[in-house]
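Colleague: Sequence first, then the predicted structure, then my questions.
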Amino acid sequence: MKLYSTNNHDLNVDFPTAVFNSMPLDKGLYMPVNVPLLDEEFIQNIHKYGLPEIAFKVAATLLDGAIPLDDLKKIVEDTLSFDAPVVELAENTYVLELFHGPSLAFKDFGARFMSRVMAYFLKDGEQMLDVLVATSGDTGGAVALGFLGVPNTRVTILYPQGKVSEIQELQLCTNGHNIHAIAVDGTFDDCQQLVKQAFADVSLNEKLRLTSANSINIARLIPQTFYYFNAYARLRRAGKTAVVFSVPSGNFGNIAAGLLAYKMGLPVKRFIAATNVNDTVPRYLATGIYETRPSVQTYANAMDVGAPSNWVRIMDLFNQDREALKKLLKSYTYTDAQTLAGIQSIYDQFGYIACPHTAIAALALQDYKKENPQENAAGVFLSTAQACKFPDVFPAELAAKIKIPAVVQELDLKSKKMEKMDTAYSSFRNYLAKFYENA
């Protein structure tokens, strides 16, 4: 497998280089030189396979020999120690539940796969690998659990202080061992910028072996394609052939993976990018003007992104052709008030309790169906996090109905430990400098 930078298609690197470097020095993102098509026989018979089989086929096709097949199969099977069920709520209305992993969020797919790929490529005696990650909520917890105890790795998680839920913060700050947390007095965009500045800092990279666990890392994106193929397979078993996916979208890694799956041959009628008031992409699709803005805090905090990194990957997949992309991608945006009303409406209609991110995806699917009443397609909205992670969002009546998993109850018994930091890059650089000064 060869990859190039979205800023330089002439730059070619192998898969391990892209995984460990995360982001090229030209500040682009790595993309496959060739996006392979899955063979038609597999797509036609995909309903005969389960999630691990589908994931292995997709990974093997995309990685194209970067990891020997026997080893890749073990990585995939170890990653997928949990299911991704498709739950029918009504005729042609389904929810794809992606929160059954250890951190109770869809980020477990990417974080577990990436940590295992990195562990596979790491050699005994090599320089310590410093994994940097910015999180707006769920990424950090998934990465922390994915890398906890992995030899020769050290993880630093940056999150916006006061802008994640209590459970999310506990997942970031109670691990210890090789996991470190930093509460940044700013927004997610500030955290993401600090990480990007560190990767572009040549002198720092001469002393530390830096890589990212954010969705800018191609190893995070690849496994997120798995559950789109698997959802389609399950719908095929139910006699459905036309599918629309509605995806909660913040940094746009999740929907970028869906679009990558589409380019690999997944038959999808439409993708819907559902956002909160951080509406950079909906505005671009409507006007043709791509204008980032400072992120705004909302109840759907994992989507509080004003400058979505993965948008460059999506535009690259479609050769910068906005009109071609608009034929496949529709986008809607919702306020906090609409999100709360959506949570209540979903429960009233289906008896289903959705987290705020999931509710936004459900609202977008609902609005899409209203605009396309004659379309006979299975509508699937992605549920990206367990509702229990956002207890303050729900009215008391609904909150009382949320089942609290044992892993969350155990978090309450742990104490938090984190550094506090401003948004100046010099502060973050000085923090990282301690790693090589004390080596």
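Modeller: Thanks, I have the structure now.
Colleague: Every contact and neighbour count from this point should use C-alpha atoms.
Modeller: OK.
Colleague: and Gly141, how many neighbours?
Modeller: Residue crowding around Gly141 was assessed by other C-alpha atoms under 10 Å; the count is 27.
Colleague: contacting residues around it?
Modeller: Applying C-alpha atoms under 8 Å, 6 or more residues apart in numbering to Gly141 gives the contacts Ser103, Gln168, Gln171, Leu172.
Colleague: and the last one, what helix or strand is that in?
Modeller: Remark: Leu172 resides in helix 166-173, with elements defined by DSSP states H and E.
Colleague: downstream neighbour of that helix in the secondary structure list?
Modeller: Sequence-wise, the next helix or strand downstream of helix 166-173 (DSSP H and E) is strand 179-184.
Colleague: Downstream of that next one, the next helix or strand is which one?
Modeller: Going down the chain from strand 179-184, the next helix or strand is helix 188-199, by DSSP H and E.
Colleague: And that next one, what's buried?
Modeller: Phe188, Asp189, Asp190, Cys191, Gln192, Gln193, Leu194, Val195, Lys196, Ala198, Phe199 (16 or more other C-alpha atoms under 10 Å).
Colleague: okay, the residues you listed in TSV with distance to Val244 next?
Modeller: Shown next, in TSV, are those (distance: C-alpha to C-alpha, whole Å):
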residue	distance to Val244
Phe188	29
Asp189	30
Asp190	33
Cys191	33
Gln192	31
Gln193	33
Leu194	36
Val195	34
Lys196	34
Ala198	38
Phe199	37
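Colleague: thinking again about what came up before, can you pull out the residues in contact with the helix holding Leu172?
Modeller: With C-alpha under 8 Å, 6+ apart as the test, helix 166-173 has contacts from 103, 137-138, 140-141, 144, 157, 180-181, 389-390, 408, 411-412, 414-418.
Colleague: Ok, stretch 28-42 next?
Modeller: Applying C-alpha under 8 Å, 6+ apart, the contact partners of stretch 28-42 are 1-8, 12, 18, 22-24, 58, 61-62, 216-218, 260, 263-265, 312-313.
Colleague: can you give me the helices for the stretch 301-439 of the chain?
Modeller: Taking DSSP state H, counting those that start in this stretch as the test, the helices found in the stretch 301-439 of the chain are 311-317, 322-326, 336-350, 356-371, 396-399, 406-411, 425-437.
Colleague: and the shortest one, how far from the chain's centre?
Modeller: It stands for helix 396-399. Helix 396-399 sits 28 Å away from the centroid of its parent chain (C-alpha atoms, centre = their mean, to the nearest Å).
Colleague: ok, structure two:
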Amino acid sequence: MRLYNLKDHSEQVNFETAVKLGLGKKQGLFFPVELPTITPIELPKILEMDFITRSTEILSKFIYREMSKEKLYENVKQAFLFKHPLKIKITEDIHCFELFHGPTLAFKDFGARFMAQMILSLNKEHESVTILTATSGDTGAAVAHAFYKMKNVRVIILYPKGKISELQEKLFCTLGKNIKTVSINGSFDDCQKLVKEAFNDKKLKESIGLNSANSINISRLLAQICYYFEAFSLISEQQRRNLVIAVPCGNFGNLTAGLLSKSLGLPIKSFIACTNANDTVPRFLDNGKWNPKKTVSTISNAMDISQPNNWPRIEELFYRKKWDLKELRFGSVSDTTTKESLNELFELGYISEPHAAIAYRLLRDQLKKNEFGLFLGTAHPAKFKNTIEKILKTKISLPNELKDRIALPLLSHNIDPIFSKLKTFLLEK
């Protein structure tokens, strides 16, 4: 698999190098030179496969030159060693596709665990790696648990202090060992900026073997393609004809993966890019002007991102496939409407959480006659226990993954969003 840097097309690397580097020169994202396809004749056979076999087949379309299908199968099997996604009926024409049944109760488990397997498989013995990543909520836990106690791998996770839920924080800031967590006095965009500055420091990058586990890493992105095929396999022939998928969007990696599944040959009619008040992309799609505003805090905190990293990949894919960006549906939802949507879902017999509720609302409002809609459930509602209980006026029980960590002390450090302070931390710890 060859990949090129979106900011410098002359820089081309193989899959192994892209996984290890994370970002290219000028902080550019890597993107596939070849966009593989699955033919309409192949598709039915692939859809009939079990999740692990199918995921191996999909991923091999991208990386077959660098890893045998047998070795890839073992890596996929180890990465996705948890309960597979579930489809839950909400109404006749709207279902929820739950992606939060992994060890950290969020869709991020798919990408983070596959990336961990790739690092383990591709790394040379005794080669030390420092994983530096930023999280707006769920990435941190998924990455921390995926790499926990992994030999020769040190993980540094930055997150905005006071802007993720208490239970999200408990999931990854209580591990210790090779997992270091740092709360930043600022927003997620400040955290993301620090990560980019670290990657821009060539000497630092080389001295500590710097890598990133954000959705900027191509291995995480490719892994997420797999569950779109799973969703398609779980719906009827009739529902497949006019399928619309609503995706809660933060850094836009999840939507990028969905669009790559369509590029591969999955006949999805349309996607809805769903955001909260941090609506840079919906405004851009509406008026053609890229004008990020200051990030605001919402109850859907994992989507509190004003400068989404993966958007350049989406633009590149539309350009390469000659798709029209005007065909991408979009919308943003306020906290007030999010709360209304949570109550509406509750009345329909389903307990959701804010991110999925936003996707549900926009899907409900935009779904046309004869279309069938899926909205992605990206996190377990118990991760937002206090918020959900207050809105729905009902009690939510904690799953064991959260029960086991709730009483543990936080092990986080705290710094201001100043790169020199982060650099000192990275070199000293």
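Modeller: Ah, there it is. Computed from a predicted structure; not experimentally measured.
Colleague: nearest to Arg116 of structure 1, of the helices of the stretch 301-439 of structure 1?
Modeller: Closest approach to Arg116 of structure 1 among these (C-alpha to C-alpha): helix 406-411, 22.0 Å.
Colleague: can you tell me which residue in structure 1 aligns to Ser297 of structure 2?
Modeller: Aligned by TM-score structural alignment, Ser297 of structure 2 pairs with Gln297 of structure 1.
Colleague: and the residue lying closest to that match once chain neighbours are set aside, what does it touch?
Modeller: Spatial nearest neighbour of Gln297 of structure 1, excluding adjacent residues (C-alpha to C-alpha, 6 or more residues apart in numbering): Asp304 at 5.9 Å. Neighbouring residues of Asp304 of structure 1 by C-alpha under 8 Å, 6+ apart: Ser136, Phe188, Gly250, Asn276, Asn278, Ser295, Val296, Gln297, Thr298.
Colleague: Of those residues, just the buried ones, PyMOL syntax please.
Modeller: Command for PyMOL that selects the buried part of the contacts of Asp304 of structure 1, burial taken from 16+ other C-alpha under 10 Å:
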select buried, resi 136+188+250+276+278+295+296+297+298
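Colleague: what's the most distant pair in the contacts of Asp304 of structure 1?
Modeller: Maximum pairwise distance in the contacts of Asp304 of structure 1, criterion C-alpha to C-alpha, is 14.6 Å, between Phe188 and Asn276.
Colleague: Tell me the spatial nearest neighbour of Leu62 of structure 1, not counting adjacent residues.
Modeller: Pro36 is the one closest to Leu62 of structure 1 (C-alpha to C-alpha, 6+ apart), at 6.3 Å.
Colleague: follow-up on the earlier one: buried ones in the helix holding Leu172 of structure 1?
Modeller: Glu166, Ile167, Gln168, Glu169, Leu170, Gln171, Leu172, Cys173.
Colleague: That one vs strand 179-184, what angle?
Modeller: Calculated by axes from the mean of the first three to the mean of the last three C-alpha atoms, to 10 degrees, helix 166-173 of structure 1 forms an angle of 130 degrees with strand 179-184.
Colleague: Surely Phe229 of structure 2 is in contact with Leu47?
Modeller: Yes: between Phe229 of structure 2 and Leu47 there is a contact at 7.0 Å, judged by C-alpha atoms under 8 Å.
Colleague: Neighbour count for these two, which is higher?
Modeller: It is Phe229, of Phe229 of structure 2 and Leu47, that has more neighbours when counted by other C-alpha under 10 Å, with 22 against 17.
Colleague: so the more buried one is in which element?
Modeller: Assigned by DSSP H and E, Phe229 of structure 2 belongs to helix 218-233.
Colleague: Which strands and helices lie in contact with that helix?
Modeller: Contact here means 3 or more C-alpha pairs under 8 Å, 6 or more residues apart in numbering; DSSP states H and E; on that basis helix 218-233 of structure 2 packs against helix 15-21, helix 43-47, helix 51-63, helix 108-122, helix 253-264.
Colleague: As a markdown table, those helices with distance to Leu342 of structure 2 would be great.
Modeller: Shown next, in a markdown table, are those (distance: least, C-alpha to C-alpha, whole Å):
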| stretch | distance to Leu342 of structure 2 |
| --- | --- |
| helix 15-21 | 38 |
| helix 43-47 | 32 |
| helix 51-63 | 30 |
| helix 108-122 | 22 |
| helix 253-264 | 22 |
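Colleague: For Val153 of structure 2, which of those is the nearest?
Modeller: When these are compared by C-alpha to C-alpha, helix 108-122 sits nearest Val153 of structure 2, at 9.1 Å.
Colleague: Need the contact partners of the closest one.
Modeller: Here helix 108-122 of structure 2 makes contact (C-alpha under 8 Å, 6+ apart) with 16, 19-20, 75-76, 78-80, 102-103, 138-139, 142-143, 146-147, 213, 215, 219-224.
Colleague: which element is Lys205 of structure 2 on?
Modeller: Using DSSP H and E, the element containing Lys205 of structure 2 is helix 202-208.
Colleague: Check the mean deviation of that helix from structure 1.
Modeller: Between helix 202-208 of structure 2 and the aligned residues of structure 1, the post-superposition mean distance stands at 1.6 Å (mean C-alpha distance after the TM-score superposition for structure 1).
Colleague: what separates Phe56 of structure 1 from Phe394 of structure 1, distance-wise?
Modeller: Taking C-alpha to C-alpha, to the nearest Å as the measure, Phe56 of structure 1 falls 38 Å from Phe394 of structure 1.
Colleague: Then Ile222 of structure 1?
Modeller: Applying C-alpha to C-alpha, the value for Ile222 of structure 1 to Phe394 of structure 1 is 33 Å.
Colleague: Compare those two and say which one has the larger neighbour count.
Modeller: When Ile222 of structure 1 and Phe394 are compared for neighbours, Ile222 comes out ahead with 24 against 20, by other C-alpha under 10 Å.
Colleague: List the residues that contact the aligned partner of the more buried one in structure 2.
Modeller: Matched by TM-score structural alignment, Ile222 of structure 1 corresponds to Leu222 in structure 2. Leu222 of structure 2 makes contact with Leu59, Gly111, Ala257 under the criterion C-alpha under 8 Å, 6+ apart.
Colleague: Kindly report the same for Ala302 of structure 1.
Modeller: Ala302 of structure 1 makes contact with Thr135, Ser136, Gly137, Asp138, Gly250, His357, according to C-alpha under 8 Å, 6+ apart.
Colleague: Then Asp404 of structure 2?
Modeller: Counted by C-alpha under 8 Å, 6+ apart, Asp404 of structure 2 has zero contacts.
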